[in-house]
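Visitor: coordinates only, sequence not included:
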């Protein structure tokens, strides 16, 4: 994901010029990157994407908003964090001001009108929200640009099947995984492919947040009929981040009836969340049950090979700067949290090199990404792994470290040894000593055993994935 380039252009040329403009463009892009990582793509698209960087004078950063509503909402919900992001990158900055710029209102209205026109046009297979921006498709998110690896191959194959087949093989398709692992990318890719292959089909892609906001607006203006027509008179409905409607009783009621109506009419549903249906908290049991009716596909955290492949693909698509292989390998090893952070890191390095006109080196990369590298350097300890595994399997820590060979104790012990090997820099003898003085060959056996079990049993692979996410998070 590259926010830097796109948002750096949203800068008032009358206030900035020359080198200052380039610097502020880069800083604004960095702030947008940080905002998106913390609050998500939907929040960025809905609110911050409409801001314009106006000026930086006397320690005051000035942003312009197109409407009073956008300005007031950002001031009450996001201004504090935006201020923190600017202070981290901009020396001497001490205040953030968001002002209303009436000259931007016409552009804002044009964007809304275009969004509404696209939604009503028969030429477009994707219906975007008429009242809230943020449901438009990203042209970069296609199947061709999605790098497939072991951690995401099931979700990718299922998405391709839906996009290319006229038959409904599973309904719904439920894709779950952590932030920035590619769930939204796959949904956009499905919509792009359907628009190309079957433009007559009516497809709605919307975030769960926007589904809720539009439902609230429909209730407020007594127009629930139009709301139902929009979301039930479709061929395919895609709802992103369904966990957002947790504890929203009225929205869940409407979502439940929308779900049933679409299934009864043999319309395809594709839903994403940050966890599996059974782990969703605050979601009614009847909805949880229906979410598991079709195919549930998990996107696991990326491994080193997949991260390197993603970086190589992104670097090859950029013809302005050359990224050395050792820099790509360094990023693949050090930025392990999610794909969004990984791509954002490479984007920052390439943007910096282009702006200052210097070749990319390892030293430059380390300097540009100091904050991100520090954030990904959180050390996981053997003690922490042991406690986490014991809690996960509901056994006592003393049992995990004991000589007991009962299956319900030995298997978690092997899991813990495997995780110690994967997540720490400790040697096998050191790991063995931390498990009651065991020999390093015992640790080797445990690692090999878990790797074999992961290949044979998807439940074990799922358990390992959850433990890794818990420890790395």
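Guide: That came through fine. Predicted model, so just to flag it, every value in this text is computed and none were measured.
Visitor: CA atoms for contacts and neighbours, from now on please.
Guide: Fine.
Visitor: is it true that residue 214 touches residue 227?
Guide: Yes: in this structure, residue 214 is within contact of residue 227 by C-alpha atoms under 8 Å, at 7.4 Å.
Visitor: all strands of the stretch 51-200 of the chain, in order?
Guide: Here the stretch 51-200 of the chain has its strands, by DSSP state E, counting those that start in this stretch, at 52-57, 60-65, 95-100, 126-127, 173-177.
Visitor: make JSON lines out of the ones you listed and add distance to residue 422.
Guide: Shown next, in JSON lines, are the strands of the stretch 51-200 of the chain (distance: least, C-alpha to C-alpha, whole Å):
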{"stretch": "strand 52-57", "distance to residue 422": "43"}
{"stretch": "strand 60-65", "distance to residue 422": "44"}
{"stretch": "strand 95-100", "distance to residue 422": "43"}
{"stretch": "strand 126-127", "distance to residue 422": "42"}
{"stretch": "strand 173-177", "distance to residue 422": "20"}
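Visitor: reformat the ones you listed as CSV; add mean neighbour count and distance to residue 23.
Guide: Shown next, in CSV, are the strands of the stretch 51-200 of the chain (neighbours: other C-alpha atoms under 10 Å; distance: least, C-alpha to C-alpha, whole Å):
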stretch, mean neighbour count, distance to residue 23
strand 52-57, 20, 11
strand 60-65, 20, 13
strand 95-100, 18, 17
strand 126-127, 27, 37
strand 173-177, 26, 36
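Visitor: put this next to the first one:
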């Protein structure tokens, strides 16, 4: 049988439901939407409209039942494969414009290559949402990926957790592997690097183990080390990485590093490494502003092929500001809930379902970083500008407001506030606080702005 008709496919699905005791809700959510995309190379390729999450779940839960039912109904034992709508569309476009027949499974082979390299195939430049918080880091990452070893070496990306550093690291590696397959690429966390070094040193009498470790990390074209901050305090790891770094840079091999802070803030890191990390290009990623958060949510919803109202997306974007990971996690939960219950997601349902992400009754921790980022977002400037030395009015007044809010919404001392705002003197902070205090009494618009900022910083207050 070279194809499976809609009638036969329906019989297959009903067989799975009956024979494997699938509930009505699970059937409607996961099995009923499935369609046969193609039958080729003894494989039934099934179109999955519930996104990558759907493929992952169906593969674990229903792959075997589907395979059994297909064999029973058709009389032929087929393998089962899955494809997303966007992949099917790309496949159709390729087939339409192709002069020569290509070998099947090229994308699958690439995905396997990326998996083998420790990379996540989902993390590409194409699905990275660019905003004011990460535009510079993204542009630099693309330049590095296109010319490894020749542009910005080393390339050091830093920022808080869940802001997209790992996504950019994976995207760089995937781009190089795809466009320059002759280059050897190694992506590893600093923890893995450390553990492998410990294993080699533990058996120091076996010289071949240490030699093998060094060969693994020095006989490559591109080295990507994620979360380099975890080597702090590990002297042997720092020493080994120092020599690995020098060896690769000396041969014009690309090094890409990520961290939760810039090199100058590594208090106990070897000064030699600090200097080398800072010798290339440093790019920071800040918390996404409201517009970027909305764009991330919209792109995630599109990728999952799920229609969700702007009102719900706005609710999520307004209330979850900490990082992208939590933002996407909240949306993933809502989409899964909508599919399982086969219902639309309303703002009321979102508010109820996202209590673990958004707790209006729970007192929010007010920090200097939260205040600085909220003020920066409100005035459409960067947190770096607030902490920096610019003295134009577009920056100075928001900076004074940040000083005032830190003083009035936290228990921080003037000295601590000064440290948070670019190592400023306590007298400068006192002047800024007094300035806004006086302006509030004289100017209604300043009072309203401070009121709006306080509500943004602490909505439950």
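Guide: Noted; the coordinates are in hand. Not measured: the values here are computed from a predicted model.
Visitor: and residue 46 of the first structure, which of the strands of the stretch 51-200 of the first structure is closest to it?
Guide: For residue 46 of the first structure, the closest of the strands of the stretch 51-200 of the first structure is strand 60-65, at 12.4 Å, according to C-alpha to C-alpha.
Visitor: and the aligned partner of residue 253 of the second structure in the first structure, what does it touch?
Guide: Applying TM-score structural alignment, one finds that residue 253 of the second structure aligns to residue 267 in the first structure. Applying C-alpha atoms under 8 Å, 6 or more residues apart in numbering, we find residue 267 of the first structure in contact with 234, 235, 236, 237.
Visitor: the last one in helix, strand or coil?
Guide: Reducing the assignment at residue 237 of the first structure to three states with DSSP: H, G, I helix; E, B strand; the rest coil gives strand.
Visitor: that one and residue 270 touch, don't they?
Guide: Yes: between residue 237 of the first structure and residue 270 there is a contact at 6.3 Å, judged by C-alpha under 8 Å.
Visitor: tell me the secondary structure at the nearest residue to residue 191 of the second structure once chain neighbours are set aside.
Guide: Of all residues not flanking residue 191 of the second structure in the chain, residue 230 sits nearest, at 6.6 Å (C-alpha to C-alpha, 6 or more residues apart in numbering). The three-state label given to residue 230 of the second structure by three-state DSSP is helix.
Visitor: same question, residue 188 of the second structure
Guide: strand.
Visitor: and it, what's its match in the first structure?
Guide: Aligned partner of residue 188 of the second structure by TM-score structural alignment: residue 206.
Visitor: for that match, list the residues it contacts.
Guide: With C-alpha under 8 Å, 6+ apart, residue 206 of the first structure has these contacts: 128, 129, 135, 238, 239, 240.
Visitor: rewinding a little: roughly how far does the aligned partner of the residue nearest to residue 191 of the second structure in the first structure sit from residue 274 of the first structure?
Guide: Aligned counterpart of residue 230 of the second structure in the first structure: residue 244 (TM-score structural alignment). Computed as C-alpha to C-alpha, to the nearest Å, the residue 244 of the first structure to residue 274 of the first structure distance reads 10 Å.
Visitor: also residue 236 of the first structure?
Guide: Separation of residue 236 of the first structure from residue 274 of the first structure (C-alpha to C-alpha): 21 Å.
Visitor: then residue 6 of the first structure?
Guide: With C-alpha to C-alpha as the criterion, residue 6 of the first structure and residue 274 of the first structure are 27 Å apart.
Visitor: now residue 370 of the first structure
Guide: Residue 370 of the first structure is 28 Å from residue 274 of the first structure, by C-alpha to C-alpha.
Visitor: okay, these two: which has more neighbours?
Guide: More crowded of residue 370 of the first structure and residue 274, by other C-alpha atoms under 10 Å: residue 274, with 22 against 11.
Visitor: contacting residues for the more buried one?
Guide: 176, 177, 178, 179, 241, 243.
Visitor: kindly report the same for residue 353 of the second structure.
Guide: Applying C-alpha under 8 Å, 6+ apart, the residues near residue 353 of the second structure are residue 334.
Visitor: what's the match for it in the first structure?
Guide: In the first structure, residue 353 of the second structure lands on residue 368 (TM-score structural alignment).
Visitor: how far away is its match from residue 121 of the first structure?
Guide: With C-alpha to C-alpha as the criterion, residue 368 of the first structure and residue 121 of the first structure are 44 Å apart.
Visitor: for residue 86 of the first structure, same thing?
Guide: Where residue 121 of the first structure is concerned, residue 86 of the first structure sits at a distance of 40 Å (C-alpha to C-alpha).
Visitor: okay, the two: which has more neighbours?
Guide: residue 86 (22 against 12).
Visitor: these two touch, right, that one and residue 33?
Guide: No: Residue 86 of the first structure lies out of contact with residue 33 (C-alpha under 8 Å); the separation is 11.5 Å.
Visitor: the helix or strand where residue 449 of the second structure lies: which residues count as buried?
Guide: Per DSSP states H and E, residue 449 of the second structure falls inside helix 444-457. Residues 446, 450, 453, 454, 456, 457 are the ones in helix 444-457 of the second structure that count as buried (16 or more other C-alpha atoms under 10 Å).
Visitor: for stretch 257-269 of the second structure, same thing?
Guide: 257, 258, 259, 260, 261, 262, 263, 269.
Visitor: nearest residue to the last one other than its sequence neighbours?
Guide: It stands for residue 269 of the second structure. Closest to residue 269 of the second structure by C-alpha to C-alpha, 6+ apart is residue 232, at 5.5 Å.
Visitor: so which of the contacts of residue 267 of the first structure is the closest to residue 161 of the first structure?
Guide: Among the contacts of residue 267 of the first structure, and counting by C-alpha to C-alpha, the member closest to residue 161 of the first structure is residue 236, at 13.7 Å.
Visitor: state the distance from the closest one to residue 286 of the first structure.
Guide: In terms of C-alpha to C-alpha, residue 236 of the first structure sits 21 Å off from residue 286 of the first structure.
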